[in-house]
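# Take this sequence and fold it.
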Amino acid sequence: MAKTIMVVDDSASIRMVVGIALRGAGYDVIEAQDGKDALAKLTGQKIHLIISDVNMPVMDGISFVKAIKQHASYRFTPIIMLTTESDEAKKREGQLAGAKAWVLKPFKPEQMLGAVQKLCLP
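From the prediction side, this is the model:
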């Protein structure tokens, strides 16, 4: 059975590129355009990994990570931040919130897939 990964980014083109890479590697993908949209789509189903942007309207990535860690079903779901944000303070904030990895855009699909394979829940 395919593992399910949620991709949260306000950029439709980034969601598409990430989605194509993940689907090509055999994953199921759920897309959301911001943190609030993502939370609405998390209805208790098994999510093996979340990839989230940091800077988004409505609910940013750090707030989303904090919210997800309060959710019993997703408390241990690994989260990769995929972002243009290279600021160390922002990175630390993401790690403290619960993000497991920080991948900078523009990214190489194989680099992202390597992080996905390492962190994806069994």
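# CA only for contacts and neighbour counts going forward, please
Fine.
# so where's the longest helix in the protein?
In the chain, with assignment by DSSP state H, the single longest helix is helix 12-24.
# Wait, Val116 touches Leu49, no?
Yes. With contact defined as Cα atoms under 8 Å, Val116 counts as touching Leu49 (7.5 Å).
# Spell out which residues are contacts of both of those two.
Residues touching both Val116 and Leu49 by Cα atoms under 8 Å, 6 or more residues apart in numbering: Ile80.
# quick one, strands of this structure?
Secondary structure of the chain, counting by DSSP state E: strands at 4-8, 28-32, 49-52, 79-83, 101-104.
# The third one - contacts with which helices or strands?
The helices and strands touching strand 49-52, judged by 3 or more Cα pairs under 8 Å, 6 or more residues apart in numbering; DSSP states H and E, are strand 4-8, strand 79-83.
# Name the residues of the longest helix of the chain that are buried.
Of the residues in helix 12-24, those buried by neighbour count under the rule 16 or more other Cα atoms under 10 Å are 14-15, 18-19, 21-22.
# Here is the second sequence; please produce its structure so I can put it next to the first one:
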Amino acid sequence: MTHRRRRAARGTSGRNFPWGDQKTAAKCNVREAGVEGTASVSRYHSGVSPYGVYDMVGNVWEWLSTQTTPGRYELRGSAFTSPLFRGAPAVPNDANDANDTMHDDDTGFRCVATPEQMTPRRR
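This next block holds a predicted model:
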């Protein structure tokens, strides 16, 4: 897990979940929440990380650029199909990493850029 993703997901204190150390399915879109599909990013305000990042747990697995083996990539964060215990940001999805050709309804990715990489928007 990259240093930036770890900080975005767990804060500087290394908490177990973005909202703290308490397992709480009501703060994310996991199996126990009963949504049975993806939800809008802004649905779980109480599950946002200390850096304002939504859905670091649940909704869809995040496909990372970290290769586990050639052609396979690490997944983190869990999905709406996953039980809450699989969603702790520090726990990798060892059972299911992503391959180059995977098409799955519970896996996605997050576009990330540093402030220096952002182009100011013209108004």
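# TM-score of the superposed pair?
After superposition, the two chains reach a TM-score (TM-score structural alignment, normalised by the length of the first structure) of 0.27; 58 aligned residues with a Cα RMSD of 4.7 Å.
# one step back: which strands and helices sit next to the longest helix of the first structure?
strand 4-8, strand 28-32, helix 109-119.
# and among these, the most buried is which?
Most buried of those, by mean neighbour count (mean count of other Cα atoms under 10 Å): strand 4-8, with a mean of 25.
# could you give the angle of that strand to strand 79-83?
40 degrees (axes from the mean of the first three to the mean of the last three Cα atoms, to 10 degrees).
# other SSEs contacting strand 4-8 of the first structure?
helix 12-24, strand 28-32, helix 35-41, strand 49-52.
# Farthest-apart pair in the buried residues of helix 12-24 of the first structure, please.
Ile14 and Leu22 (12.1 Å; Cα to Cα).
# Between these two, which contacts overlap?
Counting by Cα under 8 Å, 6+ apart, nothing touches both Ile14 of the first structure and Leu22.
# For the longest strand along the second structure, buried residues please.
Longest strand in the second structure by number of residues (criterion: DSSP E): strand 61-69. By 16+ other Cα under 10 Å, the buried positions in strand 61-69 of the second structure come out as 61-64.
# and of these, the nearest to His3 of the second structure?
Looking across the buried residues of strand 61-69 of the second structure and measuring by Cα to Cα, the closest to His3 of the second structure is Leu64, at 12.5 Å.
# That closest one and Thr107 touch, don't they?
No. Counting by Cα under 8 Å, Leu64 of the second structure sits too far from Thr107 to count as a contact (10.6 Å).
# who touches Arg5 of the second structure in this structure?
Here Arg5 of the second structure is in contact with no residue (Cα under 8 Å, 6+ apart).
# where does it fall, helix, sheet strand or coil?
Secondary structure, DSSP: H, G, I helix; E, B strand; the rest coil: Arg5 of the second structure is helix.
# Please report how far it lies from Trp63 of the second structure.
Per Cα to Cα, to the nearest Å, Arg5 of the second structure is found 12 Å from Trp63 of the second structure.
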